[in-house]
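Asker: Dropping the sequence and predicted coords here.
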Amino acid sequence: MTNDTAIPAPSRAPLAGVRVLDLTRLLPGPVCTLHLADLGADVVKIEDTGAGDYAAPPLRALVHRNKRALRLDLKQPAGVEALKALARTADVLVEGFRPGVMDRLGAGYAALAGINPRLVFCSITGYGQNGPMRDAPGHDLNYCALAGVTEQIGQGGQPALSNLPIADLMGGALTSAMGLLAALFDAGRTGRGRHVDIAMADAALAHNLVAMVTLNGHGATRPAGADKLSGALPCYGLYRTQDGRHLAVGALERKFWDGFCETIARPDLKARHLPASPAEADAVRADVAELIASKPLAHWQEVFADNDCCVTPVLRLDESLDTPQFRARRMVLDAPGGAQLASPVQMSGHAFEVRRPAPRPGEHSDELLAEAGYTAEQLAALRASGVVA
């Protein structure tokens, strides 16, 4: 990252020295702690001695880099004691069990805060620690559906699925990171941690702002594909090209629409930027669609390359990884086993790096427990009893 500033920048990672215990699995929690690890936190991935984190190897490679790994059986009292030993010097613990599980294990917030008052304890669940659905199972689709998000995605009255897990990542990962970092900042001032309660359904609802604007302004939401950002406006949509690809036109502002119309040699469409009726919108969209469909995507990429009107190609991910923009931002790193997506947080004095690849399950068990004060004899006994693997 290039940052032209006369102020000397810090030379260490912003979360250096922060210890995070990660008891989550699959996607939401691991991505939350991935962001923390990429910013320099010492993240310890703790999984059970049985199935462990059953994420597929390619996912594990992406979301567990820069972490250390420990396998611990929390169903045995000695396993809980080992977790408590780790928690004594930890700053953050992130867990993704159903409400009450950590308490039943004897390792809930109250128990661990009694050992380490500064500990920030973050619980990530689908529906939160209270409410009639607190114990209900769910996945990203369920959280988005309940929060009115899924109903707004799609065309022609048919909701659509997204391959980007919105609630998992925006709620389980980013909202959790925001909440626990706020609590961590406050713990630095007060010496007291907090229990951070994150519900992925809450996060989906809290960010469903465009539909909420329509509801508050008009008394009802519009059907999927019929709101300003979901397909109602010809200046903001996707157009099929001659070769079956698509062009994303995001010319919402009048100046961008004017530039778009000039570029496609249709200045007569400038005045129809915001059509007065659905019928007029359909007519403008049809004119634009016919024109875009007359040439392949490569043609339009060249035409719009230097035009300031918010038009981009709809790329496959493999194409995205090789775009000059993402390469210039160093967002893609070539690594053994496949490309790595870099941290999206860039700041002065800190350069993202893969300090260590994703660990094998339990790769650092002995090392971590030794740091917590266990002797070689105690570690051997824990292994013999199946508490540690």
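Answerer: Now that the structure is in, tell me what you want to look at. Numbers count the residues shown, from 1 in each chain.
Asker: make it CA atoms for all contacts and neighbour counts henceforth
Answerer: OK.
Asker: Could I get the full set of helices for the stretch 201-350 of the chain?
Answerer: Secondary structure of the stretch 201-350 of the chain (DSSP state H, counting those that start in this stretch): helices at 209-218, 254-263, 278-292, 297-304, 317-320, 324-328.
Asker: Using JSON lines, lay out these together with distance to residue 367.
Answerer: Shown next, in JSON lines, are the helices of the stretch 201-350 of the chain (distance: least, C-alpha to C-alpha, whole Å):
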{"stretch": "helix 209-218", "distance to residue 367": "46"}
{"stretch": "helix 254-263", "distance to residue 367": "57"}
{"stretch": "helix 278-292", "distance to residue 367": "60"}
{"stretch": "helix 297-304", "distance to residue 367": "53"}
{"stretch": "helix 317-320", "distance to residue 367": "38"}
{"stretch": "helix 324-328", "distance to residue 367": "36"}
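Asker: okay, those helices, which one's buried deepest?
Answerer: Of the helices of the stretch 201-350 of the chain, the one with the most neighbours on average (mean count of other C-alpha atoms under 10 Å) is helix 254-263, at a mean of 20.
Asker: Just name whatever secondary elements that helix is in contact with.
Answerer: In this structure, helix 254-263 packs against no helix or strand, with contacts taken as 3 or more C-alpha pairs under 8 Å, 6 or more residues apart in numbering; DSSP states H and E.
Asker: residues contacting residue 25?
Answerer: With contact set as C-alpha atoms under 8 Å, 6 or more residues apart in numbering, residue 25 has these partners: 53-55, 96.
Asker: Check it against this one:
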Amino acid sequence: MTQNLPLDGIKVLDLSTLLPGPLATLMLADAGADVIKLERPGAGDEMRSYEPKIGEASANYAILNRGKVAYGVDLKDPAAREHVLRLAAEADVVVEQFRPGVADRLGLGYEHVRAVRPDTIYCSISGYGADGAHAGRAGHDLNYLAESGLLGVVQDSSGSPSLPVTVIADIAGGTYPAVVNILLALRQRDRTGEGTQIQVSMTHNLQVLAYGYVATHQGGGGWPTPGAELLTGGSPRYQVYATADGRHIACAALEQKFWDRLTDLVDLPVRFRDDTGREAEATAALAERFAAETAEHWQRLFASEDVCTTVVSTWDEAVAAGLVDVDRAERVVDPGGSGAVSTLWSPIAPGLRSAAADVPYPQLADLPRDGSDPWQA
């Protein structure tokens, strides 16, 4: 293990499941923190059951929880709860992902933890925040995107929103704000000696991704018209176009210099260099040009040009181009010895994170009650 990492000596108690919290604590672990993850007795985190598997746990679980220690604990059991509070008394950071109020009812809320560790950093991740009319509702990524207004800004030809390419709210609205705020809270504690409670609302944090829409509204421009804004389908310069062989072109030639060169290369009529007021006509004309040739033709044509226009890659193509790294030296291994896969790409800079070659994902163990140190498992 690389030594002298930024979070060496920091202990994190992770009460979360599935994606947002576990990905956040993975990043903390990558930076040197010791992470104990508490899961349901027996089955553990639901993500363990997903397919495909590496040994007894899913590949999803493995790459999100490598290097952690996992214990099965019934949080509704008063005796077990006391053991959890003893863990919390040693933890610098506690991360939970229950609906608002659940941790309090379990006796593991912020005030309960603060009573045993006054300088705790307590981070709660929820769909809609700690209070308000939506706070107690169940939801998933798609619901948060839908209710934030973001899902509806791009529509297909029938006027329907499309499914998002990934779980945007979970990661951009949950994981990243949690990590940023935990690190800031640790820095603040270094200076003041005080802990803090952090509330992360995945839906509310999506406003950061909607910064342009918010700014336009605040400036008097109203809210976005679905499918009609510069980046949502209203401009020929920022569109996805079909090719003759059923592939697609991602055009993002927003700046005039890129747009001018693109129109030259595809032989678009000169009048479309100024597309103001004729956006729909220019979009139709460009769609016709792209549909006349194969993706390979356009890829060759644009290969040496700066036009911000590219073929939409398959996963195989993205891997071959080196833009998706699935053959990393660092691996997550099945502790039972039945397999290994490359670790998930980390956004943490190499000099700030562990460079261990083989790191196991955690087997689910019973929480030690014999006096042994659970952090040293």
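Answerer: Okay, I see it. Note that this is a predicted model, so its numbers are computed, not measured.
Asker: TM-score them against each other, please.
Answerer: Structural agreement between the two chains, given as a TM-score (TM-score structural alignment, normalised by the length of the second structure), stands at 0.86; 360 aligned residues with a C-alpha RMSD of 2.9 Å.
Asker: ok, back up a step: most neighbours among the contacts of residue 25 of the first structure, which one is it?
Answerer: residue 96 (22 neighbours; other C-alpha atoms under 10 Å).
Asker: contacting residues for it?
Answerer: When contacts are taken as C-alpha under 8 Å, 6+ apart, residue 96 of the first structure is in contact with 23-25, 29, 123-125.
Asker: Just to be careful, could you list which of those residues are in strands?
Answerer: Within the contacts of residue 96 of the first structure, residues falling in strands by DSSP state E are 123-125.
Asker: Alignment lookup: residue 283 of the second structure to the first structure.
Answerer: Residue correspondence to the first structure (TM-score structural alignment): residue 283 of the second structure is matched to residue 285.
Asker: Find the nearest non-adjacent residue to residue 261 of the second structure, please.
Answerer: residue 307 (6.5 Å; C-alpha to C-alpha, 6 or more residues apart in numbering).
Asker: That neighbour matches what in the first structure?
Answerer: In the first structure, the position corresponding to residue 307 of the second structure is occupied by residue 309, as judged by TM-score structural alignment.
Asker: Tell me if I'm right that that match and residue 257 touch.
Answerer: Yes - Residue 309 of the first structure sits in contact with residue 257 when judged by C-alpha atoms under 8 Å, with a separation of 6.6 Å.
Asker: Please enumerate the shared neighbours of these two.
Answerer: Taking C-alpha under 8 Å, 6+ apart as the contact criterion, the residues that touch both residue 309 of the first structure and residue 257 are residue 251.
Asker: between the helices of the stretch 201-350 of the first structure, which one is nearest to residue 101 of the first structure?
Answerer: helix 209-218 (33.2 Å; C-alpha to C-alpha).
Asker: And the closest one against the second structure, how far off on average?
Answerer: Once the two are superposed, helix 209-218 of the first structure sits an average of 3.0 Å from its aligned residues in the second structure (mean C-alpha distance after the TM-score superposition for the first structure).
Asker: for the residue of the first structure most remote from its centre, what are its contacts?
Answerer: The C-alpha centroid of the first structure is most remote from residue 268, which lies 42.2 Å away (C-alpha atoms, centre = their mean). For residue 268 of the first structure, the contacting residues are residue 261, taking C-alpha under 8 Å, 6+ apart as the criterion.
Asker: counterpart of it in the second structure?
Answerer: The pairwise alignment with the second structure assigns residue 268 of the first structure to residue 270, based on TM-score structural alignment.
Asker: rewinding a little: ok, how many other residues are close to the residue nearest to residue 261 of the second structure?
Answerer: For residue 307 of the second structure, the number of neighbouring residues by other C-alpha under 10 Å comes to 22.
Asker: Could you check how far it is from residue 277 of the second structure?
Answerer: As defined by C-alpha to C-alpha, to the nearest Å, residue 307 of the second structure lies at a distance of 22 Å from residue 277 of the second structure.
Asker: and if you look at residue 24 of the second structure?
Answerer: Taking C-alpha to C-alpha as the measure, residue 24 of the second structure falls 46 Å from residue 277 of the second structure.
Asker: So for those two, which sits in the more crowded spot?
Answerer: residue 24 (24 against 8).
Asker: what helix or strand does the aligned residue in the first structure for the more buried one sit in?
Answerer: Aligning on TM-score structural alignment places residue 24 of the second structure opposite residue 32 in the first structure. When secondary structure is defined by DSSP states H and E, residue 32 of the first structure falls within helix 28-38.
Asker: how big's the offset between that helix and the second structure?
Answerer: Averaged over the aligned pairs, helix 28-38 of the first structure sits 1.6 Å from the second structure after superposition, using mean C-alpha distance after the TM-score superposition for the first structure.
Asker: List the buried residues in the following helix or strand past that helix.
Answerer: Stepping forward along the backbone from helix 28-38 of the first structure, the first helix or strand reached (DSSP H and E) is strand 42-47. Across strand 42-47 of the first structure, burial judged by 16 or more other C-alpha atoms under 10 Å covers 42-47.
Asker: Out of those residues, the closest to residue 209 of the first structure would be?
Answerer: Nearest to residue 209 of the first structure among those is residue 43, at 33.2 Å by C-alpha to C-alpha.
Asker: What's the separation between the aligned residue in the second structure for the closest one and residue 249 of the second structure?
Answerer: Residue-level alignment of residue 43 of the first structure against the second structure, with TM-score structural alignment as criterion, gives residue 35. According to C-alpha to C-alpha, residue 35 of the second structure stands 43 Å off from residue 249 of the second structure.
Asker: can you check residue 227 of the second structure too?
Answerer: Shown here: residue 227 of the second structure relative to residue 249 of the second structure, a distance of 18 Å by C-alpha to C-alpha.
Asker: Please apply the same query to residue 113 of the second structure.
Answerer: Here the criterion is C-alpha to C-alpha. By it, residue 113 of the second structure lies 53 Å from residue 249 of the second structure.
Asker: Now the match of residue 24 of the second structure. Nearest residue, chain neighbours left out?
Answerer: Excluding its sequence neighbours, the residue lying closest to residue 32 of the first structure (C-alpha to C-alpha, 6+ apart) is residue 173, at 4.0 Å.
Asker: counterpart of the one you found in the second structure?
Answerer: Alignment note (TM-score structural alignment): residue 173 of the first structure maps to residue 175 of the second structure.
Asker: ok, its match - contacts?
Answerer: 20-21, 23-24.
Asker: Tell me where the stretch 1-150 of the second structure has helices.
Answerer: Ranges of helices in the stretch 1-150 of the second structure, per DSSP H, counting those that start in this stretch, are 20-30, 59-65, 78-90, 102-105, 110-116, 141-148.
Asker: Kindly reformat the ones you listed as CSV containing distance to residue 189 of the second structure.
Answerer: Conversion of those to CSV gives the following (distance: least, C-alpha to C-alpha, whole Å):
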stretch, distance to residue 189 of the second structure
helix 20-30, 17
helix 59-65, 26
helix 78-90, 15
helix 102-105, 23
helix 110-116, 14
helix 141-148, 32
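Asker: Okay then, goodbye and thanks.
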